[in-house]
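*Asks:* Could you look at this predicted model? Sequence included:
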Amino acid sequence: MQSDVAIAQAHQLEAIETIAAKVDIPEEAILPYGRSKAKVDPALVPTERKGKLVLVTGMSPTPAGEGKSTVLIGLADAFSLQGHRTVVAIREPSLGPVMGIKGGAAGGGYSQIVPMEDINLHFTGDFHAITSANNTLAAIIDNHIHQGNELGIDVRRITWQRCQDVNDRSLRNVVTGLGGKAHGVPEQTGFSITAASEIMAILCLATSLEDLKERISKVVVAQTFDGAPVTVAQLNAEGALTALLRDAIQPNLVQTIGGTPAFVHGGPFANIAHGCNSLIATDTALRLGDVVLTEAGFGSDLGAEKFFDIKARAGELNVDAAVIVATIRSLKYNGGAARDVLNQEDLGALEKGVCNLERHVENIRQFGVEPVVALNEFSFDSDAEREWMHQWATSAGVRLVDVAAWERGGEGATDLAQAITEQWDQHSHSLYDPAEGIEASIRSIATKIYRADDVELSKKARKDLEYLKANGWDTLPVCISKTQYSFSDDPQALGAPSGHVLHVRELLPRIGAGFVVALTGDVMTMPGLPKRPAAEKIDVEDGKIVGLF
């Protein structure tokens, strides 16, 4: 079996100008990055949205892998094969998962976005630009304090952290400014991964360069000795940060193996951020295509909830159809089967674990959309297991379609495309009204989506809530940072747990992004590398990258 990177490298890429022409992107709007990648200026494409938006999410992720991006890309190529003017709009991969354990986000097999090695590594430099802007702001804050601290910033209350796009647990908690007076003021701080930074969230929710600058100016970086918030505008830094992000805000155009145009832009994680590609890329795609395929990270409890309640609210988006990606292997894992026996037939574990998929279906329905379940095929799935899944779907009133996109590309997802066309034009809505307050919003998500019985705010979170209320921020939408492996805040509670308590330990204002982050359980904004990181397998041979999935 060929590796993903070998399949991608064997594929003959079309010139990026040819890809752009498929959706009538004007030549003057294309800013090429070599022969196969380009930035697109959204201001130079039609302004009216005309496309139907299909949201792809998944069941709760497991070590077995679900293939959400693979299904999405294959589905896009299937729509193209059926004559639809199709555009993909998904997130950029982070080096954290690429060098860590999860892998990239460019699909797999014959259902990939290419050039996959470029996309999974440096791409067009967006992540580097976001990292640079983030860390420039950190340097400006430290310099302001070193140069006399005119704003009266309390060093103990600086909330802005540096970031980098690689998992590095050693940087979670650090002390800077050591070495004497000439080297700055000592401060206890830390690093987040770039995907979790507020600059990433802002770039992914901004509607224009002007909006980007306005959002950056509102970012709260610290408190004064009197407890008043300190913003980027007070540091006069919004102009410099916007300059660093001027090119990064423009969507990146690439292509699928099937030749479908694809915008790959922005990359917030769904477990510690809002988990959606940039709003500006999705909007541009909707103005160019008749069908737009987009994703929400992880499952309905994380990326999809945030898509409906944060991104769709901010961008006035309607989801015309939704897909939930599932695999028999992952369902068996949720049913208690050990990872090393997932390739063996086990109807008992499958029956026990299907409750996880049922919960995700119920969740998507709460947003006004009837989902289609895409059963991503693996060669290890037995005929009996596949038959059981279809019997379950019939009895549960769920539309379930087998997908073989990894092996057959778009041709392996044509039945899924047909199923979606038969039930789109749906009308989505959000789950809660932010005007009721942060605590009420968290409780709505916890009880309706996670099936928790209660929400418990720590002493620190209660103090944060008072700070939010004092500054008029507690009517913003909430972005809950939670483990992706469970509906609860306990990653070991698989299946479909209910009756638990959601533990909120901290509330963080992200005023530039336009939401409040609620940290739950022990989720961290800087992941660590596994015992055997994927980086150990990546190499360069004869000038070609190998070992990349």
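*Replies:* Thanks, I have the structure now. Numbers count the residues shown, from 1 in each chain.
*Asks:* Please count neighbours and contacts with C-alpha atoms only from this point.
*Replies:* Noted.
*Asks:* In this structure, which residue is most central in space?
*Replies:* residue 275 (2.6 Å; CA atoms, centre = their mean).
*Asks:* contacting residues for it?
*Replies:* 267-269, 296-297, 302-303, 306-307 (CA atoms under 8 Å, 6 or more residues apart in numbering).
*Asks:* Second structure for comparison follows:
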Amino acid sequence: MTKTKRMTDLEIANKAAIKPITEIAQSAQIPLEAIEQYGKFKAKIDINQLKNVASGKVVLVTATSPTPAGEGKSTVTVGLADALKQLNQKVMVALREPSLGPVMGIKGGATGGGYAQVIPMEEINLHFTGDLHAITTANNALAAIIDNHIHQGNELQIDPRRIIWKRVLDLNDRALRNVIVGLGGPVQGVPREDGFDITVASEIMAIFCLATSLENLKERLGNIVIGYSYDREPVFVRDLGVEGALTLLLKDAFKPNLVQTLEGTPAIIHGGPFANIAHGCNSIVATETARKLADIVITEAGFGADLGAEKFMNIKARQGGFAPSAVVVVTTIRALKMHGGVAKSELSVENVEAVEIGIANLEKHVDTVRAFGVEPIVSLNRFITDTEHELEIVLNWAKENNIRIARTNVWEEGGKGGLALAKEVLEVLDQPQNFHHLYETSDSVEQKITAIVQKVYGGLGVQFTDHAKKQIAQIERFGWDILPVCMAKTQYSLSDQPTLIGRPENFVITVREIIPKLGAGFLVCLTGDIMTMPGLPKQPAALRMDIDKDGEAIGLF
């Protein structure tokens, strides 16, 4: 295969010599009876057929605060796995599933890029094996059952004004954020205000990713609080008696998906919550399955270390009962220059001063990883416009601060471009870590949120709206204050204000609402202007997509 920088990610993926999924399963020592094929190149794994105990070490890939220039976190994740495979390591990738919201919106897919991709790229980025559709259906089935219960006499005395369960859609559609349902007369239902979230923000998505078995999935679904009665008591899914039906809708989706990288490294892709409005990690089942099959599991968490990595440590690792053995922090010269105040249109011009200023953002994310007691390794992801002088600024900074760093060029070179990073990771994996959470679940809600704001974001403290204060009092009354917290915050800044780039100081985070997610096992704290149903940009990616006469996709990235 001739490598050329002019080829798009989709063109590179389409030219790849993809192996039958049975061959990938065999290389990962997955019994054929544990494989349920979805065509030639995708399969579900029946986890009940895997008997060995999980013992593989987990390497988490995170990044600096994202910028419109892109950092390439998923690309580095895939490239690192391929590099470790080249070093004869038994390795697997564990990623999240792409959402059609960003695929059709502004961000694009989530399968990596260049010569560090998971394939079949087109199928993974579109409907894949239907997991997100199953989650959407289960979520909306519950919504329909709630409205039908009220229509049919409301035995549970559900207060229509206090229903917190929303419908979902796996697309960005701002027009659906606030709607009214049940109009048209008595036979159409009971009118009430409602709204839509994007599927990845659904509590069922979070439950799907945190459940450890079908039995645990069913129990968690039963624990969902859908709203409150006229007496202001919580109403659970188990009160409606439909947790079994919801589990049935998810039973096939709950099996992890097996695919491959361009270099034939086995990859598991399963679950897809966003990290700015949810907990941002792939499923525990996928990670544990990979740990059974490989010595090293490379996984990622959404956006920067202030979001996905923090939630991986405080939520996923806590509930999954494992710890990361190393953490990679991905950054680029382009991202550092943007955090140093450079406009996207000027990124190709050398600007050493902006790099020096922007390093402050990288430094905070490195400090955050170290606060969890894990050794960070910086991946300096190369772009063609980077100058040697700019690169030397970051490399010298890392050396002066005793921070491991490696130049990475996996987009252009695949696993070969990640060998330096892989060697650094292997050195860290040979060393003991002192992983710990940044708060105890026994801490108060205010203490937990304050710990994240001060230790992870670098802020002064937290301001709670009157509405949030009332919700905290209610949470304490019901004994839900023992749950960890899931912060919903802008990804573009360490603060809750998207325009405060770099490493802002002396800021206060405003928590405007706290939503109990008892099935998932955490409290969602909405900050700033964060939305749980994104909107499309002025020029959505969908405008560039097409299909040719042979049925091949065009413009997918």
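*Replies:* Here it is on my side, so go on. No experiment lies behind these values; they were computed from the predicted model shown.
*Asks:* Let me see the TM-score of these two.
*Replies:* The TM-score (TM-score structural alignment, normalised by the length of structure 1) is 0.99; 549 aligned residues with a CA RMSD of 0.7 Å.
*Asks:* Residue 131 of structure 1 corresponds to which position in structure 2?
*Replies:* Using TM-score structural alignment, the equivalent of residue 131 of structure 1 in structure 2 is residue 136.
*Asks:* number of nearby residues for the aligned partner of residue 20 of structure 2 in structure 1?
*Replies:* Applying TM-score structural alignment, one finds that residue 20 of structure 2 aligns to residue 15 in structure 1. Residue 15 of structure 1: 14 surrounding residues under other CA atoms under 10 Å.
*Asks:* Could you check how far residue 15 of structure 1 is from residue 248 of structure 1?
*Replies:* According to CA to CA, to the nearest Å, residue 15 of structure 1 stands 22 Å off from residue 248 of structure 1.
*Asks:* Equivalent analysis for residue 19 of structure 1, please.
*Replies:* For residue 19 of structure 1, the distance to residue 248 of structure 1 - CA to CA - is 21 Å.
*Asks:* Residue range in structure 2 corresponding to stretch 158-167 of structure 1, please.
*Replies:* The aligned range for stretch 158-167 of structure 1 is 163-172, by TM-score structural alignment.
*Asks:* whoops, I mixed them up, stretch 365-378 of structure 1
*Replies:* Residues 370-383 of structure 2 are matched to stretch 365-378 of structure 1 when aligned by TM-score structural alignment.
*Asks:* Could you pull out the helices in the stretch 1-150 of structure 1 for me?
*Replies:* 4-10, 16-21, 68-81, 95-99, 116-120, 126-146 (DSSP state H, counting those that start in this stretch).
*Asks:* Let's have these in CSV, adding distance to residue 435 of structure 1.
*Replies:* Converted to CSV, these look like this (distance: least, CA to CA, whole Å):
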stretch, distance to residue 435 of structure 1
helix 4-10, 46
helix 16-21, 42
helix 68-81, 33
helix 95-99, 36
helix 116-120, 39
helix 126-146, 30
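*Asks:* which of those sits most buried?
*Replies:* Among the helices of the stretch 1-150 of structure 1, helix 68-81 has the highest mean neighbour count (mean count of other CA atoms under 10 Å), at a mean of 29.
*Asks:* what packs against that one?
*Replies:* Identification of packing neighbours for helix 68-81 of structure 1 by 3 or more CA pairs under 8 Å, 6 or more residues apart in numbering; DSSP states H and E yields strand 52-58, strand 86-90, strand 107-108, strand 111-114, strand 291-299, helix 405-408, helix 414-421.
*Asks:* Residue 533 of structure 1 is nearest to which of those?
*Replies:* Ranking those by proximity to residue 533 of structure 1 (CA to CA) places strand 107-108 first, at 19.1 Å.
*Asks:* Give me the distance from the closest one to the chain's centre.
*Replies:* On the basis of CA atoms, centre = their mean, to the nearest Å, strand 107-108 of structure 1 sits 16 Å off its chain's mean C-alpha point.
*Asks:* so what corresponds to residue 245 of structure 2 in structure 1?
*Replies:* In structure 1, residue 245 of structure 2 lands on residue 240 (TM-score structural alignment).
*Asks:* Same check on residue 400 of structure 2?
*Replies:* In structure 1, residue 400 of structure 2 lands on residue 395 (TM-score structural alignment).
*Asks:* Neighbours of that match, how many?
*Replies:* So residue 395 of structure 1, with other CA under 10 Å, has 9 neighbours.
*Asks:* Please confirm that it is located within a strand.
*Replies:* No: Residue 395 of structure 1 sits outside any strand when classified using DSSP: H, G, I helix; E, B strand; the rest coil, being helix.
*Asks:* List the residues that contact it.
*Replies:* Residue 395 of structure 1 touches nothing, counting by CA under 8 Å, 6+ apart.
*Asks:* Let me have the helices and strands packed on helix 68-81 of structure 1 in JSON lines, extended by mean neighbour count and distance to residue 533 of structure 1.
*Replies:* Below are the helices and strands packed on helix 68-81 of structure 1 laid out as JSON lines (neighbours: other CA atoms under 10 Å; distance: least, CA to CA, whole Å):
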{"stretch": "strand 52-58", "mean neighbour count": "27", "distance to residue 533 of structure 1": "24"}
{"stretch": "strand 86-90", "mean neighbour count": "31", "distance to residue 533 of structure 1": "25"}
{"stretch": "strand 107-108", "mean neighbour count": "26", "distance to residue 533 of structure 1": "19"}
{"stretch": "strand 111-114", "mean neighbour count": "29", "distance to residue 533 of structure 1": "22"}
{"stretch": "strand 291-299", "mean neighbour count": "27", "distance to residue 533 of structure 1": "21"}
{"stretch": "helix 405-408", "mean neighbour count": "21", "distance to residue 533 of structure 1": "24"}
{"stretch": "helix 414-421", "mean neighbour count": "19", "distance to residue 533 of structure 1": "34"}
